[in-house]
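Below are the sequence and a predicted model; questions follow.
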Amino acid sequence: MDTGAQRMNARSRLSTVWLTVVGASVLLFLCLPVLIVAPMSFSSAQSLEFPPPSLSLRWYENLLGNPIWIDAGKNSLMLATLSSSAAIVLGTLAAYVLVRGNFPGRHLLEANFMAPMIVPSIITAVALYIFFARIGLLGSFTGLVLGHTILAVPYVVLIMQAAIRSFDIRIEQVAATLGASQRQILTMVVLPNLAPSAAAAWIFTFVMSFDEVVVTLFISGTTTTIPKRMFSELMLQVNPTITAVATLLIAFNLVALAGLLLLTRRRGFPGGMG
């Protein structure tokens, strides 16, 4: 028995070591582009070169001094802010109806909300291109906001559904017995308690909209965003300024991820009642 137990312990330790090695290798493989791109953004070389011959901020100066990149950054920020805010409102209301409602076709409606998250983005982009061309929104900033909102709503619905399900329905029932209307229950009882989850969903959809490129390329027209500008630069030439943009985007995503972790740990997730 002792020999059998020792063999099992040895196999368990070997499995743990093997799993650690594989996990570390995968993590290193995923982080390797970041470990290469970030140092290259501080290179003084005229072209992409790794390792950099010396350190310099020339590509960050070129980025911040270029009005095309500045305008693209402003457009990306405005687009992400508007689309994520619209998605939070629409997605939260939809999630509340889907969770608390009981009506025919509810599952079909839920599947319809999840469709943009399942369908490949290229198909969504082509569909939006055709639809917006018929209604006159193709190439407009309004159409671009609507397109990004359509992509973001499913993620909001998914997150807020989990948050609403974890929220005790008896609290809503108590509010109803005290004379609160359905609108008062939603605005004064449910939404304040779901605020941390809504904030996390907003940050997630903001980052997603900020990084979106496929749908943007199809329906943006002359409006330029950071991802679209990066795509255009890579198509025309390999400009080292791209490494500075990529490094800033990586830093931006890390800050957003830290914000998500802070929200979920301080208030509890998904219901915000922790």
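Ah, there it is.

Going by C-alpha atoms from here, please, whenever you check contacts or count neighbours.
Will do.

Which residue is the nearest non-sequential neighbour of residue 82?
The shortest distance from residue 82 to any residue other than its chain neighbours is 6.8 Å, reached at residue 145 (CA to CA, 6 or more residues apart in numbering).

At the geometric centre of the protein, which residue sits there?
Nearest residue to the geometric centre of the chain (CA atoms, centre = their mean): residue 208, 3.1 Å.

ok, second structure coming up, stack it against the first:
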Amino acid sequence: MRERSYGAGFAQVLGALVLAFLVLPIFAVVPASFNRSSFIKIPPQALSTRWYEAFFSDPAWLAAILTSTKVALLATFISLVIGTLAALGLERVEARTKGLLTGLMLAPLIVPVIMTSIALYYVMLDIGLHGSVLGLALGHTLLCMPFVVLNVGISLARLDPSLPRAAAGLGAEPLYIFRTVTLPAIRPGLAAGGAFAFITSFDEVVISIFLSGVSAKTLPIQLWEQIRIEFTPVAAAASTVILIATVLLFLLVQFIRSRGAT
């Protein structure tokens, strides 16, 4: 018994070290954003918020934040609608077909993003949506929708199938059954899938590079262009803003999941 406890403790310590190795370099941008000098130094020799003031007073950065928010909200909405319908349809097919269709739904997460980006670039050019908010949102939807399908599918798997049948036996219409029986059951999956979809869209870089334009430039694209021109602590401040938004949404997902499990 003592050997098992030692083994479990060693596994926890090893896991903590691996997690720190993966996460700590990402959080290095936080102290770098508080440099007083014009060059990034870790740790900073003197602390200052001048780069956050420069970030939030620059119209280009604010416009990029607004564009990223618009694109992420639109992509999340489209992903929730299509992903929920897909998850509901997958519950109605046999197991073998369901496995095949689920694999197709998850293909955007498996296929290299650069290949998807090139294909989307030519498609958006042909239909006139290149460089628009709608084009960016549709491109991001490909990466966002699998998260909705997975999370809603998990919620549907927990739903007792006798409940919708009982409602139908009592004369309820399909839309009424969905609104009163299915929707409350999959609400945690919708919330978690929507949060993951928003994070994925807000942080997406590769597809945005191919689909963005002068009038539709997201925050990651603005950050990429800033780093290419001049790598100043304002880039670290922008990275910190993205990091904070991602962490907050991740905590929201965990809270929703814990509430759903309860």
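Arrived safely. From a predicted model like this one, the values you see are computed outputs, not experimental measurements.

where does the TM-score land?
Once superposed, chain against chain, the TM-score is 0.92 (TM-score structural alignment, normalised by the length of structure 2); 261 aligned residues with a CA RMSD of 2.0 Å.

before we move on, the earlier item: map the residue nearest to residue 82 of structure 1 onto structure 2.
Matched by TM-score structural alignment, residue 145 of structure 1 corresponds to residue 137 in structure 2.

Matching residue 43 of structure 1 against structure 2, which residue comes up?
Using TM-score structural alignment, residue 43 of structure 1 pairs with residue 35 in structure 2.

Share the number of residues neighbouring its match, please.
Look at residue 35 of structure 2: counted by other CA atoms under 10 Å, it has 26 neighbours.

what does residue 107 of structure 2 give?
Based on other CA under 10 Å, the number of other residues close to residue 107 of structure 2 is 14.

which position in structure 1 aligns with it?
Using TM-score structural alignment, residue 107 of structure 2 pairs with residue 115 in structure 1.

swap in residue 228 of structure 2?
Match for residue 228 of structure 2 (TM-score structural alignment): residue 235.

Now for that match, how many residues are close by?
Using other CA under 10 Å, residue 235 of structure 1 has 9 neighbouring residues.

Quick check: the match of residue 145 of structure 1 is in a helix.
Yes. Under DSSP: H, G, I helix; E, B strand; the rest coil, residue 137 of structure 2 sits within a helix.

any idea how far the nearest residue to the match of residue 107 of structure 2 once chain neighbours are set aside lies from residue 175 of structure 1?
Closest residue in space to residue 115 of structure 1, ignoring its immediate chain neighbours: residue 154 at 7.6 Å, by CA to CA, 6+ apart. Taking CA to CA, to the nearest Å as the measure, residue 154 of structure 1 falls 29 Å from residue 175 of structure 1.

Check residue 84 of structure 1 too.
30 Å.

of those two, who's got more company?
Set side by side, residue 84 of structure 1 and residue 175 show more neighbours around residue 84, with 31 against 16, by other CA under 10 Å.

Structure 2: helices as residue ranges?
Counting by DSSP state H, structure 2 has helices at residues 2-27, 29-32, 50-57, 59-90, 95-105, 107-110, 113-127, 133-158, 162-169, 174-177, 183-203, 206-211, 219-229, 233-261.

if I read this right, the match of residue 43 of structure 1 contacts residue 45, doesn't it?
Yes. Residue 35 of structure 2 sits in contact with residue 45 when judged by CA atoms under 8 Å, with a separation of 7.2 Å.
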